[in-house]
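Asks: any chance you could fold what I've pasted below:
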Amino acid sequence: MSNLGKYFIFLGTLFRNREKLGVYLRLILNECTSIGVGSIFIVALVNSFIGAVTCVQTAYNLTNPFVPHNIIALIVRDSTILELAPTLTCIVLAGKVGSNIASELGTMRITEQIDALEVMGINSSSYLVLPKVIASVLMIPLLVIMAGFLSILGGYIAGTLAGVISPEEYVSGLRLDYKPFGVAFALIKTVVFAFLISTISAYRGYNVQGGALEVGSASTSAVTTSCIAVVAADFVLTQLLLT
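Replies: This is a model prediction of the structure:
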């Protein structure tokens, strides 16, 4: 059977013989803290500088004197909301969150902790993986919302400090021809990306066979596969929702 088929079978096991709701609530809260709070700094840092660089580079390339400066802010806004905030943030989180999920489950597999759960009659995939998936779907969209805000703010600070755009022109550009569906589109993409990152990483870690070397290989494979899945899903969703 192909890896894709095994992956879908693995997804099916997450919803069989589940534990009581109270057990999952505690696990989900723990995972929300690990995934959400633990990723705030890296997401904030990356997106703030990405917004700043986008603003300055856009201003550098707008050499036509007849193009109004508020177009700079419009480009920063649209590129941030439609692409940079959701996609770039999820690629960063694929490296941080995805590798953490894969290595944690892989370590539990080679130390036989997962086998011990199975012996006790617990559905180990549901108990260990489902809270991570739910927490990812809940927290990563919140991180993307923060990322979008900080990216636009970073563009504002960099643009005004560098003198390439005035505060009034930047705010005017943010309001120019605004389409609310862009935010909904970004959040839809983010939920799909979060699901892919968490489930692919969990699948790689849960099915590790061997020792510490194989755990490292599974972690690397989880990050690589998640990044490919994110960019592929990005293309498909863009074709479906924006055309």
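Asks: can we go C-alpha only for contacts and neighbour counts from here?
Replies: Noted.
Asks: what's the longest helix in the protein?
Replies: Of all the segments assigned as helix in the chain under DSSP state H, the longest by residue count is helix 124-162.
Asks: elements contacting that one?
Replies: Counting contacts by 3 or more CA pairs under 8 Å, 6 or more residues apart in numbering; DSSP states H and E, helix 124-162 packs against helix 3-13, helix 21-35, helix 40-61, helix 70-79, helix 89-93, helix 113-119, helix 167-175, helix 181-206.
Asks: is it possible to get TSV of those that adds mean neighbour count and distance to residue 226?
Replies: Formatted as TSV, the entries for the helices and strands packed on helix 124-162 read as follows, by neighbours: other CA atoms under 10 Å; distance: least, CA to CA, whole Å:
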stretch	mean neighbour count	distance to residue 226
helix 3-13	13	13
helix 21-35	16	16
helix 40-61	19	17
helix 70-79	22	22
helix 89-93	24	8
helix 113-119	15	23
helix 167-175	17	32
helix 181-206	23	5
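Asks: from residue 112, how far out is the residue positioned nearest the centre of the chain?
Replies: With the centre of the chain defined as its mean C-alpha position, the nearest residue by CA atoms, centre = their mean is residue 90, 2.5 Å away. Between residue 90 and residue 112 the computed distance is 31 Å (CA to CA, to the nearest Å).
Asks: to compare with the earlier structure, here is another sequence to fold:
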Amino acid sequence: MFFSYFGKYILLLKAVFRKPEKFSLYWKEIAKEMVYIGIGSLALISIISVFVGAVMTLQIAFQLVSDFIPKTIVGSVNRDSAILELSPTICALVLAGKIGSSISSEIGTMRVTEQIDALEIMGINAPGYLILPKIIAGITMIPILVYISIFLALLGGYVGGVASGVVSSSDYIQGITTGFIPYTMAVAGVKAFIFGFIITSVASYQGFYVNGGALEVGKAGTKTVVISCIAILSADYIITELML
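Replies: Predicted structure coming up:
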């Protein structure tokens, strides 16, 4: 079952990355998908990131029961947690539900209404035209969203920590600036890139091979979220093992 699924997945990707018939049509679709994935998800990612950063600051401060541990550690732990794990992974899991199910439903509806068959009859590479813009937009915009999420998580941690009194402004800022390793940002970027590819390609696969009607389209959306989340967490472990 797995090998059959993986084989069809690879064959679909080969068709997706075939040379486009007309680049101008693809650029319009790419721009539309970038707006949907990037700007359309910005508000949700921003709200989640701010609150996650604030909660993490409070929880880290709660664990610091010893007077011998400097308060600056709150900022440094929150920084590394946001960069390496929280922002990339939480953003990816949220976007798997929001974007993944939408892509799967969109392509699945086109499949059951025979719009994809019509494109193929006209000689258009349907996988390339429908899926390639989504993948390019995903691997481009999701890393940007992750970096925005990191900034907002640190900002939320600052506001939450200072407002609650668990850490002073100077201690928090000193914590997030002291001992910063730029390589961690590269790790976050690689994770975001891979997660973006997983979300868009898995969703497109599920939608493209829908058989049946509206019920099957709904099931494909559910399978997209489940498979994407499992693949994201697995990839998260592998990337962390290889890069750290």
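Asks: what TM-score comes out when they're superposed?
Replies: With the length set by TM-score structural alignment, normalised by the length of structure 1, the two chains reach a TM-score of 0.98; 242 aligned residues with a CA RMSD of 0.8 Å.
Asks: now render the helices and strands packed on helix 124-162 of structure 1 as CSV, adding distance to residue 227 of structure 1.
Replies: CSV is the format used below for those (distance: least, CA to CA, whole Å):
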stretch, distance to residue 227 of structure 1
helix 3-13, 16
helix 21-35, 17
helix 40-61, 16
helix 70-79, 19
helix 89-93, 6
helix 113-119, 27
helix 167-175, 30
helix 181-206, 8
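Asks: what does residue 75 of structure 1 align to in structure 2?
Replies: Across the two structures, residue 75 of structure 1 finds its equivalent in residue 77 of structure 2, going by TM-score structural alignment.
Asks: next: residue 233 of structure 1.
Replies: The criterion is TM-score structural alignment: under it, residue 233 of structure 1 has residue 235 as its aligned partner in structure 2.
Asks: the longest helix of structure 1 corresponds to what range in structure 2?
Replies: Helix 124-162 of structure 1 corresponds to residues 126-164 of structure 2 when matched by TM-score structural alignment.
Asks: how many residues are close by residue 214 of structure 2?
Replies: Here the neighbour count serves as a burial measure; for residue 214 of structure 2 (other CA atoms under 10 Å) it reads 15.
Asks: give the contact list for it.
Replies: With CA atoms under 8 Å, 6 or more residues apart in numbering as the criterion, the residues that contact residue 214 of structure 2 are 109, 112.
Asks: trace it over to structure 1, please.
Replies: In the superposition onto structure 1, residue 214 of structure 2 corresponds to residue 212 when matched by TM-score structural alignment.
Asks: state the distance from that match to residue 104 of structure 1.
Replies: Spatial separation of residue 212 of structure 1 from residue 104 of structure 1 under the definition CA to CA is 11 Å.
Asks: residue 155 of structure 1 too?
Replies: For residue 155 of structure 1, the distance to residue 104 of structure 1 equals 37 Å [CA to CA].
Asks: so between those two, which is more surrounded?
Replies: Between residue 155 of structure 1 and residue 104, counted using other CA under 10 Å, the more crowded position is residue 155 (26 against 16).
Asks: for the closest residue to residue 27 of structure 2 other than its chain neighbours, list the residues it contacts.
Replies: In space, not counting the residues next to it along the chain, residue 27 of structure 2 is nearest to residue 133; the distance is 7.7 Å by CA to CA, 6 or more residues apart in numbering. Neighbour list for residue 133 of structure 2: 26-27, 29-30, 33 [criterion: CA under 8 Å, 6+ apart].
Asks: shouldn't residue 52 of structure 1 be in contact with residue 151?
Replies: Yes. Taking contact to mean CA atoms under 8 Å, the distance of 7.1 Å between residue 52 of structure 1 and residue 151 places them in contact.
Asks: contacts only, for the counterpart of residue 189 of structure 1 in structure 2.
Replies: The alignment partner of residue 189 of structure 1 in structure 2, by TM-score structural alignment, is residue 191. By CA under 8 Å, 6+ apart, the residues touching residue 191 of structure 2 are 88, 235-236, 239.
Asks: what's the spacing between residue 218 of structure 1 and residue 189 of structure 1?
Replies: The value you get for residue 218 of structure 1 to residue 189 of structure 1, if CA to CA is used, is 25 Å.
Asks: residue 43 of structure 1 -> structure 2?
Replies: Using TM-score structural alignment, residue 43 of structure 1 sits opposite residue 45 in structure 2.
Asks: need the contact list for its match.
Replies: With contact taken as CA under 8 Å, 6+ apart, residue 45 of structure 2 is in contact with 91, 145, 149.
Asks: again, only using 10 Å
Replies: Taking CA atoms under 10 Å, 6 or more residues apart in numbering, we find residue 45 of structure 2 in contact with 38, 87, 90-92, 94-95, 145-146, 148-149, 152.
Asks: for the match of residue 233 of structure 1, what is the enclosing helix or strand?
Replies: Following DSSP states H and E, the helix or strand that holds residue 235 of structure 2 is helix 214-243.
Asks: sorry, back to before: and the residue nearest to the centre of structure 1, what pairs with it in structure 2?
Replies: Alignment note (TM-score structural alignment): residue 90 of structure 1 maps to residue 92 of structure 2.
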